[in-house]
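Asks: have a look at this fold, sequence not included:
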């Protein structure tokens, strides 16, 4: 029995290594990003087993798919606006998986239902934001501010479209679907519906928080041509910061929003259970 369990663990870790290598080869992750992803994924597997692992992989594979979808059309816009491209580095790995890792570690020490669902909410928030960003940017409608609903420049943080909001809800629903697969025969049906509802709602809320934080605190700059960008410099020319805080970049926004969404869900669950 012990030998069988050990063999399963070795097989899963070997699979994680293979996936990280493939992600690096496919330019979904940088080399250091792949290394960090390996250790984070192994940590999540140790904390919560296959359900935690499958949820993270579901997020990574689906978000990577939408990142590559119509990539050529998004490439020029991303080059003009963003510091980083589609291949995620180690900071982005920690930003997207850090909150989930913290919750998973807490669940390992105290395996209660509230933390289990909160973990799925943290991933759902990241997935909702990723789907919204990658699909919403392809919308033909003019983006509007999540704060004051006024039109904003396409691709700038804080701007949303109805397509992006719909994609965000679908991204959270996707993670709720993974939760359903693992919990369908383990808990009563009404409890399952309640948990999935919380995952979808607070996953979506996490993406909305992400947009709001991006609008309020994330830095934006004006380049020498007077165009708004999120790049600190264009070539060797330093751009002028017109809003936000230098240290409050997109990675911090991603981490805080997913942690806030999971925290809110945990508080609701603590009241319900």
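Replies: Yep, it's here. Note that this is a predicted model, so its numbers are computed, not measured.

Asks: CA atoms for contacts and neighbours, from now on please.
Replies: Will do.

Asks: point to the residue nearest the middle of this protein.
Replies: residue 126 (2.1 Å; Cα atoms, centre = their mean).

Asks: contacts only, for that one.
Replies: 59, 96, 203, 206, 207, 254, 258 (Cα atoms under 8 Å, 6 or more residues apart in numbering).

Asks: among the residues you listed, which ones are in helices?
Replies: When the contacts of residue 126 are checked against helices (DSSP state H), the matches are 59, 96, 203, 206, 207, 254, 258.

Asks: number of residues surrounding the second one?
Replies: In this case it means residue 96. 30 (other Cα atoms under 10 Å).

Asks: what residues are up against it?
Replies: Shown in contact with residue 96 (Cα under 8 Å, 6+ apart): 123, 126, 251, 254, 255, 258.

Asks: next, the one to line up against it:
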């Protein structure tokens, strides 16, 4: 009986259009499908790195990834399972080395550099105006992101990174997915913190800040800048700035696609936020892969 009462109270605080049970099922399936693929991607990347060099080539990626995941967990930016998923993503990204290395460590790994930039920008944006967002019920949980959120935002980028050593298109897809995920989080967090006029992207009518599919000038500009910084940092993996421009355009298109999904299928209660984020990064990565 007590469990039923607690469940009812939780549902009373649920503000999404999608039923809570359906949202959990979608997020759960996303984790169950993507995590094994990430494990395979990490194993494949590791074996490829060893085949191209030696076992010692795994030392930096493994040590750095474990340390980075531990830091993220200690900062309470992610739960322990989410930090474990982040470790896989970081490991795969760290194993992608540009053909003509610039320096060593992080500096020879543009995908890893882009991932770190994403973390710094989203960490700052999440904490920007936190008290105001908490007062309005829009702040992220203090326990940090869940595993499904990490998979939704970074899973596509990691799988593209695992294939990144084979063509510029795959690396471009990785970077576009990272840039789109950054733009989405930064635009949402900054827009909610600053408030101001917010419009529903499909109907161009005023809505409350934090509404699915709602966009604001401050949030959108912040997101575009965030995407640009990620692409700039990761551009060492390209032979020309034209490729970087294509990736940046794909990331911005993914940000728009995310808002459109939020205003339609998410608002209709068909899909949850995790699936929307996953599809948006997939869309951005697909555009970059096709153009490159």
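Replies: That came through fine. As the structure is a prediction and not an experimental result, all values here were calculated from the model.

Asks: give me the TM-score for this pair.
Replies: Here the TM-score for the pair of chains, by TM-score structural alignment, normalised by the length of the first structure, is 0.77; 231 aligned residues with a Cα RMSD of 2.3 Å.

Asks: on that earlier part again, quick check, nearest of the contacts of residue 126 of the first structure to residue 143 of the first structure?
Replies: Among these, residue 207 lies closest to residue 143 of the first structure (Cα to Cα), at 15.5 Å.

Asks: about what we covered before: dump the ones in helices among the contacts of residue 126 of the first structure into JSON lines; add distance to residue 43 of the first structure as well.
Replies: Converted to JSON lines, those look like this (distance: Cα to Cα, whole Å):
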{"residue": "59", "distance to residue 43 of the first structure": "16"}
{"residue": "96", "distance to residue 43 of the first structure": "15"}
{"residue": "203", "distance to residue 43 of the first structure": "22"}
{"residue": "206", "distance to residue 43 of the first structure": "23"}
{"residue": "207", "distance to residue 43 of the first structure": "25"}
{"residue": "254", "distance to residue 43 of the first structure": "20"}
{"residue": "258", "distance to residue 43 of the first structure": "18"}
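
Asks: the residue nearest to the centre of the first structure -> the second structure?
Replies: Applying TM-score structural alignment, one finds that residue 126 of the first structure aligns to residue 181 in the second structure.

Asks: ditto for residue 13 of the first structure
Replies: Match for residue 13 of the first structure (TM-score structural alignment): residue 62.

Asks: show me what contacts that match?
Replies: Neighbour list for residue 62 of the second structure: residue 91 [criterion: Cα under 8 Å, 6+ apart].

Asks: can we see that at 10 Å?
Replies: 46, 68, 87, 88, 90, 91, 92, 94, 95 (Cα atoms under 10 Å, 6 or more residues apart in numbering).

Asks: picking up where we left off before, and the contacts of residue 96 of the first structure, which two are furthest apart?
Replies: Between all members of the contacts of residue 96 of the first structure, the farthest pair (by Cα to Cα) comes out as 123 and 251, at 14.8 Å.

Asks: between these two, which is the more surrounded one?
Replies: Between residue 123 of the first structure and residue 251, counted using other Cα under 10 Å, the more crowded position is residue 123 (34 against 16).

Asks: who's the closest spatial neighbour of the more buried one, skipping the chain neighbours?
Replies: Spatially, and ignoring its direct neighbours in sequence, residue 123 of the first structure is nearest to residue 100 (6.4 Å; Cα to Cα, 6 or more residues apart in numbering).

Asks: now name the helix or strand holding the one you found.
Replies: With secondary structure defined by DSSP states H and E, residue 100 of the first structure is part of helix 90-109.

Asks: show me the helices in the first structure, by range?
Replies: So, for the first structure - with DSSP H - the helices run 2-25, 31-68, 71-81, 90-109, 113-136, 162-183, 189-216, 250-272.

Asks: TSV for those helices, including distance to residue 142 of the first structure?
Replies: What follows is those, written out as TSV (distance: least, Cα to Cα, whole Å):
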stretch	distance to residue 142 of the first structure
helix 2-25	33
helix 31-68	20
helix 71-81	15
helix 90-109	27
helix 113-136	10
helix 162-183	10
helix 189-216	16
helix 250-272	22
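
Asks: which of these sits closest to residue 153 of the first structure?
Replies: helix 71-81 (10.3 Å).

Asks: would you mark the buried spots in that closest one?
Replies: 74, 78, 80, 81 (16 or more other Cα atoms under 10 Å).

Asks: contacts only, for the counterpart of the first one in the second structure.
Replies: Alignment note (TM-score structural alignment): residue 74 of the first structure maps to residue 133 of the second structure. Residues near residue 133 of the second structure by Cα under 10 Å, 6+ apart: 126, 127, 139, 140, 189, 190, 192, 193, 194, 195, 210.

Asks: buried subset of the residues you listed, written for PyMOL?
Replies: To isolate the buried ones among the contacts of residue 133 of the second structure in PyMOL, judged by 16+ other Cα under 10 Å, type:
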select buried, resi 126+139+189+190+192+193+194+195+210
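
Asks: show me which of the contacts of residue 133 of the second structure is closest to residue 261 of the second structure.
Replies: Closest to residue 261 of the second structure out of the contacts of residue 133 of the second structure is residue 210 (14.4 Å), distances taken as Cα to Cα.

Asks: can you pull the contacts of the aligned partner of the closest one in the first structure?
Replies: Residue pairing (TM-score structural alignment): residue 210 of the second structure is matched to residue 155 of the first structure. Residue 155 of the first structure makes contacts with 74, 77-78, 80-82, 133-134, 136-138, 143, 228-230, as judged by Cα under 10 Å, 6+ apart.

Asks: from those residues, which is closest to residue 272 of the first structure?
Replies: Closest to residue 272 of the first structure out of the contacts of residue 155 of the first structure is residue 133 (32.4 Å), distances taken as Cα to Cα.

Asks: for residue 79 of the first structure, see how far away the closest one is.
Replies: Distance, residue 133 of the first structure to residue 79 of the first structure, using Cα to Cα, to the nearest Å: 15 Å.

Asks: residue 19 of the first structure now?
Replies: Distance from residue 19 of the first structure to residue 79 of the first structure, by Cα to Cα: 27 Å.

Asks: now swap in residue 33 of the first structure and tell me
Replies: For residue 33 of the first structure, the distance to residue 79 of the first structure - Cα to Cα - is 20 Å.
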